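show me the folded form of this:
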Amino acid sequence: MSSIGPELSSSRALTLQENYPRVASELLRPLLNLFTSAREVCDGDVDKFLILLAIAMRTTEHPQFKTLAHAAIMAGEPEVLPSLGTNIRSIAASVAIPKETARRKLADLVEAGWLVRQGWDFRMTAKCYAALEPVRLRLQTLALSYHDLLSELLGR
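Alright, predicted model coming up:
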C-alpha cells in the first residue's frame, strides 16, 4: 500500500486496489493512448517526450504561464513561454538519462524550434506547445476518463 503514495487516503486506495481487475482496462487504455501519441509527436523518441515533460513542468509552474490563454499560445503568443527554466543537468536527472544524451536531444529540440536556450536554461516555445496538441488532447481525455471512473467507483 505504501507504494501508492500519501496523496491517496487509505480507503480510496484500498477501493481502487480491490477493484483493479475490474477497472484496469479503463485505466490503462487512456494511458496507452497518451504514450502512443507522445511517441508519435516525438518521432518515436520517448526520451524527447520525457525531456519536454520535464520542461513543461517548469513552464506550468511559472505564475505568468497560468495567466495565458490557450488560443493565444496556439497563435504563437508569446513566442517563448514563461518558465522557471531548467538546465541540462536538472533535465538529465529528472528523466534519468545521461547528461550527454540529454544534451544531444535538447540540441535537436532547439534546432526544431521547439525549445530555446536562454543562458543555461531551456524554455518551451509556442511552436512546441502547438506541436504537442495531440498529446494534450489525450491527457485531457485521460483526466476526464479517470475522473468519471473514480467518481463511479468511489460513489461521488
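
please count neighbours and contacts with C-alpha atoms only from this point.
OK.

return the set of buried residues in the host helix or strand of R136.
Element membership for R136, per DSSP states H and E: helix 133-154. By 16 or more other C-alpha atoms under 10 Å, the buried positions in helix 133-154 come out as 135-136, 138-139, 141-142, 145, 150.

turn these into JSON lines, columns for distance to R123.
Converted to JSON lines, those look like this (distance: C-alpha to C-alpha, whole Å):
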{"residue": "V135", "distance to R123": "19"}
{"residue": "R136", "distance to R123": "18"}
{"residue": "R138", "distance to R123": "23"}
{"residue": "L139", "distance to R123": "21"}
{"residue": "T141", "distance to R123": "26"}
{"residue": "L142", "distance to R123": "26"}
{"residue": "S145", "distance to R123": "30"}
{"residue": "L150", "distance to R123": "35"}
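
now the other sequence, so there's something to compare against:
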Amino acid sequence: MLRSAMARGFADLPSEKVLSGDLDALPTLWTNIRSIADSTSIPRETVRRKVNDLIKDGLVKRSGQLLTITPRAFPDSRFVVDKFIRLAAVSHATVEKLVENDAPPGV
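Okay, the predicted model is just below:
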C-alpha cells in the first residue's frame, strides 16, 4: 500500500474511489518479495506464502517478479488507509513549511 501511496498520481485520485475500490488500477511503485522480506525482517519463504495468499484473494497483483496492491485491497484495509491519509497530510504540511522557511526573501 505504501508503494502505491508514494506513486506519482496517487494523491490526485478521488479518495472515495480509492476507499471504495472502484478503480481499474492504481498508480504504483512496484515491489518484490525480497524487498518486503528485507524491510520487515520476515523470512522470504513466509513472505512468499503470504503474498501468494493475497494474490489468490485478489488483493495483490503479480507481474513477473513485481508486486503491487490492487484497488480491491483498500476497502479491506480502511484502518491502514486512514493512517496513510494522515501521514500524507502531515508530510505535505511539513514539506510546505520547510520550503517556506528556506525560500529566499520575496519568493
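
neighbouring contacts of the helix holding R136 of structure 1?
12, 15-16, 26-27, 30-31, 33-34, 37-38, 41 (C-alpha atoms under 8 Å, 6 or more residues apart in numbering).

which of the residues you listed are buried?
Those of those that meet the buried threshold are 16, 27, 30-31, 33-34, 37-38, 41, by 16+ other C-alpha under 10 Å.

so which of the residues you listed is the closest to T86 of structure 1?
Of all those, A38 has the smallest distance to T86 of structure 1: 21.0 Å, by C-alpha to C-alpha.

excluding chain neighbours, give the residue nearest to that closest one in space.
V135 (5.6 Å; C-alpha to C-alpha, 6 or more residues apart in numbering).

state the distance from the one you found to P30 of structure 1.
To P30 of structure 1, V135 of structure 1 is 11 Å away according to C-alpha to C-alpha, to the nearest Å.

next, count neighbours for the aligned residue in structure 1 for T28 of structure 2.
Under the alignment by TM-score structural alignment, T28 of structure 2 pairs with S83 in structure 1. Neighbour count for S83 of structure 1, taken as other C-alpha atoms under 10 Å: 21.

what residue lies at the spatial centre of structure 1?
Structure 1 has L53 as the residue nearest its centroid, 4.2 Å off, counting by C-alpha atoms, centre = their mean.

who does the helix or strand harbouring that residue touch, helix- and strand-wise?
L53 of structure 1 is part of helix 46-60, with elements assigned from DSSP H and E. Packing partners of helix 46-60 of structure 1 (3 or more C-alpha pairs under 8 Å, 6 or more residues apart in numbering; DSSP states H and E): helix 20-41, helix 88-95, helix 99-111, strand 121-124.

report the contact partners of the aligned residue in structure 1 for G9 of structure 2.
Correspondence of G9 of structure 2 to structure 1, assessed by TM-score structural alignment: Q64. The contact partners of Q64 of structure 1, taken as C-alpha under 8 Å, 6+ apart, are P82.

now with 10 Å?
Q64 of structure 1 is in contact with 81-83, counting by C-alpha atoms under 10 Å, 6 or more residues apart in numbering.
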